[in-house]
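Peer 1: Can you look at this prediction? I've put the sequence above it.
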Amino acid sequence: MSVVAVVAVAAVGGALGAALGGYLSLGVLGCLVVVGQLLAYADVALPAAVPTPLGYTVWFGPHVLFGGGVAAAAYAVRRGYMDEGYRYHPAKDVTTPLSAHPKALAVGGAFGVLGGVFAWGYATLGVPFDPITAAVVLSAFAHRVLLGYPLVGEVRSGLLDMSPYERGERREPMTDGGRVVESNDRPAESSSGVPNVTTRFVVEPFAPWQADWRSALALGVVVGLPASVLASLTASALLAFGLAAAALLGFVVREEVPVCYHVALASGMAVLALGPADATAATFAASVSLPVAVVVGTVGGVVVAVFGELLQRVFYAHAETHFDAPFAAVFLFGLCLGLLDIAGVATLPF
């Protein structure tokens, strides 16, 4: 593909992420990844013009669609487009489609290209970590800087302390005719209709239905084990990732959807690090036993789940825009695997 073509693909992908909303676009991408992995497993050849692996390449992947959607949400709040009530700072709302706002789509497209450039640069340099997850992280920091948001946010309790949320503590007292507004009520709105962010929670944990250390450990085991089996059988980390990402489409009908794509991806990466480079399903099975792969992959899943919980407490809970702790956790985990590869005790799985 020519430079113009790949840039155009990234721009369209970023705009699509904005149009659908960050997490819904990631769900659609997960479906695309699953299709691509099933076709590859069935040895069905795709046209030469289609970059593979489908849905997870330098110029079309989560750093493009999802990164574009996240940046567009941050921009939309600055422009007053997102005027619906939201439990957190509205710029963290990465499920609302922005298809009705051309400027937000343009910002999504621009950050799609930026994410593609980041990933391409990392891949060209041959860095010892996954270029795609690294690009997701760098894109998140970039939109905060470029759109005027703080990198971390104001820490009003301990940096890692999520207990104020459990107690329903707000940044300022809210009253309505003398009645104290309960923590599960909608935030008060300003005269412009935009939620008044002074009524935000003291801390805003990412995916609060699973934001504790015990849940992280459980998620690592429950998701890491089957993801390890799939990675061992297919010699790919992407099938389990695609299935976990596709589950995010559940945000269409409910809010409390398990967010576990980071565990699925990292578990697969840990398994692949055990085998030879560019292994097929047959050669991987011949070189790594399934029990060993399952144990290593599950441990990897637990580690990245804990990384994710730690990172959401540092870079999401106190901030004003979305920072994807799951992808950041995979980046950090991939960096660890890259260092092990340099030390000669593992195979670089990306």
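Peer 2: Noted; the coordinates are in hand.
Peer 1: Please make it C-alpha for all contacts and neighbour counts, starting now.
Peer 2: Noted.
Peer 1: For the helix or strand harbouring residue 106, which residues meet the burial criterion?
Peer 2: Assigned by DSSP states H and E, residue 106 belongs to helix 102-125. Under the neighbour-count criterion of 16 or more other CA atoms under 10 Å, helix 102-125 has 103-120, 122-123 buried.
Peer 1: C-terminal to it, what's the next element?
Peer 2: Following helix 102-125 toward the C-terminus (DSSP H and E): helix 131-146.
Peer 1: And the following helix or strand past that following helix, what's buried?
Peer 2: Counting by DSSP H and E, the next helix or strand C-terminal to helix 131-146 is helix 163-166. With burial defined by 16+ other CA under 10 Å, the residues of helix 163-166 counted as buried are 164-165.
Peer 1: Give me the contacts around helix 163-166.
Peer 2: Contact with helix 163-166 is made by 157, 201-205, as judged by CA atoms under 8 Å, 6 or more residues apart in numbering.
Peer 1: cool, and stretch 230-247?
Peer 2: Against stretch 230-247 from outside (CA under 8 Å, 6+ apart): 26-34, 37-38, 41, 227, 257-262, 264-269, 271-272, 279-281, 284-285, 290, 293-294.
Peer 1: one more structure, for comparison:
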Amino acid sequence: MSPSLLLQVPVFGIGVEQLLLLLVTALAGGAFGAAVGALPAFIFTGFVVFLGEGVAILQREVGAVADIPAGELAAGITGVIGFGPITGPHIAFAGGVAASAYAGKKYPEMNPADEGYHFGKDITYAFGTKPDILAVGAIFGALGMLLFRFLNGLFINVVGVMPPTDFLAVSVFTTAFLARPVFGYPLVGRPAGDGLLDMGPFERDEKRTATDGGAVSSRPATEPWLPHQYEWAGVTAIGLVGGVLAGFIWLETGSFFLGYGLSAISLLFLNLGVEKIPVTHHITLLGSVGAAVAAPAVGFDPLIVLVGGLFGAASALVGEVTQRMFYSHSGTHVDPPAMAIGIMMLFVGVLAILGVLPSAGYL
């Protein structure tokens, strides 16, 4: 064994050599997210997770394959690649988000639209090979990896309990919040209407002159995360639908992340400009968790998937509250699905630790 592997970093739970390997790869992963754009990077996450979960389902059915123990290959695809330093949302997506925030201030002339949301919120924009933008993505990708490893390692290896929430999701929105003051944006922003939750200015097509990204621009006074997915009734409806479907997927396959992967893949159509594609990965992930925590107590399949629907609806509504509070009034992207997952899984994790729920899902 390499001597450096003997030197463990308890709060990270791995050796120095492995930590350095992850750090170097996360720098490249964050730069990759900046190069291709945050949303395309997350779509890659969906494809990789979908592949990993498909392999996992196959291996659970057939057991070990040749010299590969059952589950080991799938864990590598989903965990090491999909949620690791190559396409992990806390690295590649986070790097792309930070790159957009930086470019919104540094290069407003890149903005392909004359009017609209602030360029710092454009997570579909691929920045190609511009070195300074790639460097920003790299730094924030590395920060995302370190924060996730630190928080997980702190609870598992130091405190000695399971993580009480999904720290990958926490890392995604924490680095996005960090990018705002770093690049000169307001942390939350000043609402144009009657409080943080009011979408009325958007509905009335009110405009404001904004300089929080460096350049003066006329843009909507309030900017909902998804103009086609912000009304309470519609958000609840898609939450119920996505949660039920994800609950069924978990019930039939045992996979927490297959529905999540499908949701992420569906964003390819949104990225290509298909109108009104809903964003559902925070819904399907919690739908599968809801089904899993309900199954031991309920034991009736139709009711299990309905509980998945309720969890999906709750996550959708939490995402909507967070977007109204933290996305709509400043000039950069802070991810409502990541905030919803972090909050909902904190609820699930704490109740599981207290013994109220039989499990904490994938935690």
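Peer 2: Arrived safely. It should be emphasised that the depicted structure is a prediction, and the values quoted were computed from it without experimental measurement.
Peer 1: Provide the TM-score value for the superposition.
Peer 2: TM-score for the superposed chains, counting by TM-score structural alignment, normalised by the length of structure 1: 0.85, backed by 321 aligned residues with a CA RMSD of 2.4 Å.
Peer 1: burial count for residue 182 of structure 2?
Peer 2: 13 (other CA atoms under 10 Å).
Peer 1: residues contacting it?
Peer 2: Counting by CA under 8 Å, 6+ apart, residue 182 of structure 2 has no contacts.
Peer 1: That one pairs with which position in structure 1?
Peer 2: Under the alignment (TM-score structural alignment), residue 182 of structure 2 pairs with residue 146 of structure 1.
Peer 1: what stretch of structure 2 does stretch 325-340 of structure 1 fall on?
Peer 2: Going by TM-score structural alignment: stretch 325-340 of structure 1 matches residues 336-351.
Peer 1: That stretch vs structure 1, mean deviation?
Peer 2: Once the two are superposed, stretch 336-351 of structure 2 sits an average of 0.7 Å from its aligned residues in structure 1 (mean CA distance after the TM-score superposition for structure 1).
Peer 1: Next, the residues that contact that stretch from outside, please.
Peer 2: In contact with stretch 336-351 of structure 2 (CA under 8 Å, 6+ apart) are residues 163-167, 169-170, 172-173, 225, 281-282, 285-286, 315-316, 318-320, 322-323, 327, 357, 360-361, 363.
Peer 1: May I see the buried residues of that stretch?
Peer 2: 336-346, 348-351.
Peer 1: From these, which land in helices?
Peer 2: Judged by DSSP state H, the buried residues of stretch 336-351 of structure 2 include 336-346, 348-351 as members of helices.
Peer 1: which residue packs closest to residue 313 of structure 1, ignoring adjacent ones?
Peer 2: residue 160 (5.2 Å; CA to CA, 6 or more residues apart in numbering).
Peer 1: Kindly report the same for residue 278 of structure 2.
Peer 2: residue 229 (6.7 Å).
Peer 1: measure that neighbour to residue 324 of structure 2 for me?
Peer 2: Using CA to CA, to the nearest Å, residue 229 of structure 2 is found at 12 Å from residue 324 of structure 2.
Peer 1: try residue 115 of structure 2
Peer 2: 21 Å.
Peer 1: Have a look at these two and say which one is more surrounded.
Peer 2: Between residue 115 of structure 2 and residue 324, residue 324 has the larger neighbour count (other CA under 10 Å), namely 22 against 12.
Peer 1: residues contacting that one?
Peer 2: 196-199, 224-225.
Peer 1: Give the aligned equivalent of it in structure 1.
Peer 2: In structure 1, residue 324 of structure 2 lands on residue 313 (TM-score structural alignment).
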